[in-house]
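Engineer: model this:
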Amino acid sequence: MAEKRDIEINSRADTMDLMNPDIRPWPVTPPPDAEWVMANTYAKRKAEDFGKWCEDNLRYEYAFGKPEALQGYRFLCCGQWRLGNKFCAALLCEAGAEVINIEPPEGDPLRKLTPFGREEYMLADKFTGEKCGIDFLHEMRGQKSVTLNLESEEGRAIYQNLAGQVDGIIDEMPPGYMDSLGLGYRHFKKIYPNLVYCNIAVRGTWGPYKDKVSKYGQWTLEPFGGCANSFVHNTGFPQDQCPRGKGGDPCRSGVWFADYVAGEQAANSMLAALYWLKALGGEGQFIEVTGAESQMDILDFDIGWYGFNGSIKARTGAWDPNLNQYEWNPCRDGYMMIGGQTDRLWYRIGMCIERDFPQFGRLIHEDPILKEMGARNALAMLIKTYTLTTRWLRDINRIEAEQKLMEYEIAAGPILFIDEVSEFPHFKYRPWVCTIDTDHYGTILFSVSPNNYQMRTPHRVKVMGRPLGFDTYEVMQRYCGIGQTRVNELKEKGVI
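Structural biologist: Purely as a prediction, here's the structure:
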């Protein structure tokens, strides 16, 4: 028994060594070079000139020499335990804006968020040794970190001074918190009439249920937003379903989806408000964005379905009740997505599969119910189709399946794991993933801004998140006229 226990302990130690958070070399294999792409991609297409023209104008590396659409704009951001405000701020930073992110003197608790609470999965500041979660650094990209105690009178005075020097404020504190401190839009509009103020909330800052969240839940947007709008209910396995759509177990998204949707909507709303102010002669205004409603806007046809016949759309998981096939299925080395949303694709899928698995053709193409597009979307037909498809896929890997399906011009593609995404030749070439060298945390792998691919004013990531309070001295000096000696005094008093 002791020998077995020693083996288990050594095995766990080996596993921990394999999970060492040191940055691995990237890429493991180099991306294709431009000459190879020209010869093997563009030259084989009729529209080769268009592909080459797009690359010449949109490549990521060219972005840093081009102007920025929001150059000269400045924003103030305030929020704890939330990603919506940081994602919104990051989007504005990538477009060229300057964002000052206010954290309490002890730091945003999200800095300490790390998988399984393991500090070894955090990045340590090269100079101070202070550790920070990778997720926080990624979502704080481009933003300045300033510490300020808003509960103190001096801290509030500094915040009000900063508010007068920005174009907009992103507020994701609990509803009414900033207003109770005299730092809300109602106070600022009297002295800063052109200020655009955006509040990101869970269910909203007004209405009968605005406060119906626990004391601690007020500080979180996810998962309460997704629970309140049925997004969480809508996800789950169809075999768990019962009549009227209320059976089985729901499943929330693995990421803080409501936060990100709300953050992007907030950035969009603020830009629209600024356009109305600057270009159309308007004035500053208050904007409210909620995670629940932002996510509800992308719930497919759930609301319309309920209004149509008063029933709840059944939980279908990854299946689509409109289409058969339109789903991932397990294969030998992972999962394969196949789309058969038209009769043409449907029968081509059948011809492809029955070439290796004749039983598919006999059981599928000879079934009269499956000959009609609408009828084949019934649950029993979906089960039959996917069961037989998986029977074919289980003996082949994703590359083989993709090659076979592409021969029949079928919409199909493998589901990639994150290591495969990072090493996928296409994503490395454009690139969708890239590295950035930071002064404090070393080299970090990150996803390139999807708004980068603009010809004139591409967005770009210039810096990742900074250490706590890294920009406090600079911001206090530049915007508040407070010198280093006074900043040190305020630091001693707990104001910053």
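Engineer: C-alpha only now, for contacts and for neighbours.
Structural biologist: Fine.
Engineer: mind checking how far residue 224 is from residue 306?
Structural biologist: Relative to residue 306, residue 224 is positioned 22 Å away (criterion: CA to CA, to the nearest Å).
Engineer: brain fart, residue 370
Structural biologist: 27 Å.
Engineer: try residue 132
Structural biologist: For residue 132, the distance to residue 306 equals 45 Å [CA to CA].
Engineer: can you check residue 263 too?
Structural biologist: Distance of residue 263 to residue 306, given as CA to CA: 28 Å.
Engineer: Over to residue 261?
Structural biologist: In terms of CA to CA, residue 261 sits 23 Å off from residue 306.
Engineer: neighbour count winner among these two?
Structural biologist: Set residue 261 next to residue 306 and count neighbours by other CA atoms under 10 Å: residue 261 wins out with 23 against 12.
Engineer: Relative to residue 272, how far out is that one?
Structural biologist: Per CA to CA, residue 261 is found 17 Å from residue 272.
Engineer: now do residue 49
Structural biologist: Separation of residue 49 from residue 272 (CA to CA): 35 Å.
Engineer: okay, now residue 257: neighbour count?
Structural biologist: Other residues close to residue 257 by other CA under 10 Å number 21.
Engineer: Could you look up the SS state of the nearest residue to it once chain neighbours are set aside?
Structural biologist: Nearest residue to residue 257, sequence neighbours excluded (CA to CA, 6 or more residues apart in numbering): residue 222, at 7.3 Å. Under DSSP: H, G, I helix; E, B strand; the rest coil, the three-state class of residue 222 is coil.
Engineer: ok, residues contacting the strand or helix carrying residue 306?
Structural biologist: According to DSSP states H and E, residue 306 maps onto helix 302-309. Contacts to helix 302-309, defined as CA atoms under 8 Å, 6 or more residues apart in numbering, come from residues 311-313.
Engineer: compare with the first, here's sequence two:
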Amino acid sequence: MSGALTGVKVLDLTRVLAGPFCTMMLGDLGADVIKVEAPGGSDDTRGWGPPYTGGESAYYLCTNRNKRGITLNLKSEEGRAIVKKMAATSDVLIQNFKVGTMEKWGLGYEDLKKINSGLVYCSISGFGHEGPYQHLPGYDYIVQAMGGMMSITGSEETGPMKVGVAIADLATGMFAAISILAALHERTKSGEGQHVDISLFDSQIAILANVASNYLISGNIPKRYGNQHPNIVPYQVFKAKDGEMVIAVGNDRQFEKLCQLMNREELSKDPRFSTNSSRLENRETIIPILQEELMKKGVKEWQVLLNEAGIPNGPINNMEQIFQDPQVEARQMKITMPHPTAEMVSLVGSPLKLSRTSVEYLRHPPLAGEHTEEVLQEFGFLKEEINQFRKNGII
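Structural biologist: Alright, predicted model coming up:
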């Protein structure tokens, strides 16, 4: 069975994380993704190691499967002419150059729309194509700071903290993929493409979700709660006798059950703790009481009891524990692929589970320029032309 996006051709002029994460998802779904780099390979993540395997960094490998790789010198007139020829018959072009760069090269949306009115053209940038910050470079860490994430992450003791992965980049990649799919769907009715403008800054603000909503409704600037929740108690990390775990009590009935497990039924009847609102008001009182009770058993003991009672909980796994978890195996969230220089590479699997058009892992993350000749021939370039491009440093 072909993938859901089989027949969709994507010209991928992105590098680092947000763009490649987006195009990998499209490739996982069956799109033909052509990754374009400068001669020699210009995706910065190729050098973001160790660790390396087969000469490729783990960082690069994590977002570049299911793509074909070509190299083009976009600073040359000939290289830009090749992109135009490819864009003329592509469905999607996605790029994350600094705002204005593609327009300067004659490769902006308005330029390419003239040769392919059905092209869905996605631009990823730090701050978008309008506003006073549009020309500033955008990096995940900076955007986590400017976009509010670091103001709510960490605790009062630690001060501002970033999320442990590049969450603004990853959210941007997902929003870009959703927008591209929406534009492709709309094109089936109108026959027209459009410009999709996605920024890290917008994406970061969007995923503030309930915390931003809390501020907009109340006017109160949120505090850093560390491993606690601003709206629900108890919903945080606790210490058990032999380790730490998260217990997430989502409603008053679950709190009552938790108190029963601890043989502290009186707590759920105490008006200070009987409702979530009252527990929020008395957070500093109830949490130490619960913590003392939880120290009486180990993590696995509590897991069994809490699971039987229907109270959400879980251990705090490290990477080794995650990839030994039977649920990871059952959901195929760890995969291995053959690779020309590393023999086999282990990668995180796709979370996209479709019943009829399932994700397939058909292509290893490409070596720089691995498919240049193959792809250019498909777009109508003759072997003699390709050899001349190579001689002139265009590819």
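Engineer: quick one, what contacts residue 381 of structure 1?
Structural biologist: 370, 375.
Engineer: Repeat that for residue 239 of structure 2.
Structural biologist: Taking CA under 8 Å, 6+ apart as the contact definition, residue 239 of structure 2 lies against 245, 291, 294-295.
Engineer: mind redoing it with 10 Å?
Structural biologist: Neighbouring residues of residue 239 of structure 2 by CA atoms under 10 Å, 6 or more residues apart in numbering: 245-246, 290-299.
Engineer: Filter the residues you listed down to the ones in helices?
Structural biologist: With helices defined by DSSP state H, the entries of these inside them are 290-294, 299.
Engineer: returning to that earlier point: superposed on structure 2, where does the next helix or strand after the helix holding residue 306 of structure 1 end up, distance-wise?
Structural biologist: Counting by DSSP H and E, the next helix or strand C-terminal to helix 302-309 of structure 1 is strand 326-331. Superposing on structure 2 and averaging over aligned pairs (mean CA distance after the TM-score superposition for structure 1), strand 326-331 of structure 1 comes out at 2.0 Å.
Engineer: Translate residue 14 of structure 1 into the numbering of structure 2.
Structural biologist: Alignment note (TM-score structural alignment): residue 14 of structure 1 has no counterpart in structure 2.
Engineer: How about residue 252 of structure 1?
Structural biologist: Looks like residue 252 of structure 1 aligns to residue 162 there (TM-score structural alignment).
Engineer: And residue 441 of structure 1, by the same measure?
Structural biologist: Checking TM-score structural alignment: residue 441 of structure 1 goes with residue 342.
Engineer: which non-adjacent residue is nearest that match?
Structural biologist: Per CA to CA, 6+ apart, closest to residue 342 of structure 2 is residue 54, 3.9 Å.
Engineer: Was I right to think the one you found contacts residue 365?
Structural biologist: No: counting by CA atoms under 10 Å, residue 54 of structure 2 stays clear of residue 365, with 11.7 Å between them.
Engineer: Give me the more crowded residue out of these two.
Structural biologist: More neighbours surround residue 365 than the other of residue 54 of structure 2 and residue 365, with 25 against 12 (other CA under 10 Å).
Engineer: OK, contacts around residue 57 of structure 1?
Structural biologist: 63, 453-456.
Engineer: Tell me the secondary structure at the most centrally placed residue in structure 1.
Structural biologist: Nearest to the geometric centre of structure 1 sits residue 260, at 5.3 Å (CA atoms, centre = their mean). Secondary structure state of residue 260 of structure 1, per three-state DSSP, is helix.
Engineer: Contacts only, for it.
Structural biologist: So residue 260 of structure 1 contacts 82-88, 139, 221-222, 266, 291, 294-295 (CA under 10 Å, 6+ apart).
Engineer: Doesn't residue 362 of structure 1 belong to a strand?
Structural biologist: No: per three-state DSSP, residue 362 of structure 1 lies outside any strand segment and is helix.
Engineer: is it true that it touches residue 368?
Structural biologist: No: using CA under 10 Å, residue 362 of structure 1 is not in contact with residue 368; the gap is 11.4 Å.
Engineer: ok, the aligned residue in structure 2 for residue 190 of structure 1 - contacts?
Structural biologist: Counting by TM-score structural alignment, residue 190 of structure 1 corresponds to residue 114 in structure 2. Taking CA under 10 Å, 6+ apart, we find residue 114 of structure 2 in contact with residue 88.
Engineer: What of residue 4 of structure 1?
Structural biologist: Contacts of residue 4 of structure 1 (CA under 10 Å, 6+ apart): residue 10.
Engineer: now swap in residue 132 of structure 1 and tell me
Structural biologist: 110-114, 119, 121-125, 441, 465-468.
Engineer: Per the alignment, it pairs with which residue of structure 2?
Structural biologist: Structural alignment (TM-score structural alignment) places residue 132 of structure 1 against residue 56 in structure 2.
Engineer: can you tell me how far its match sits from residue 214 of structure 2?
Structural biologist: Going from residue 56 of structure 2 to residue 214 of structure 2 by CA to CA gives 44 Å.
Engineer: got it, and residue 362 of structure 2?
Structural biologist: Residue 362 of structure 2 is 44 Å from residue 214 of structure 2, by CA to CA.
Engineer: re earlier: so which of the contacts of residue 132 of structure 1 are in strands?
Structural biologist: Secondary structure from DSSP state E places 123-124 of the contacts of residue 132 of structure 1 in strands.
Engineer: So which of the contacts of residue 132 of structure 1 is the closest to residue 92 of structure 1?
Structural biologist: residue 465 (14.3 Å; CA to CA).
Engineer: how near is the closest one to residue 139 of structure 1?
Structural biologist: Going from residue 465 of structure 1 to residue 139 of structure 1 by CA to CA gives 7 Å.
Engineer: Chain neighbours aside, what residue packs nearest to residue 265 of structure 2?
Structural biologist: Using CA to CA, 6+ apart and skipping residues adjacent in sequence, the residue nearest residue 265 of structure 2 is residue 259, 5.0 Å away.
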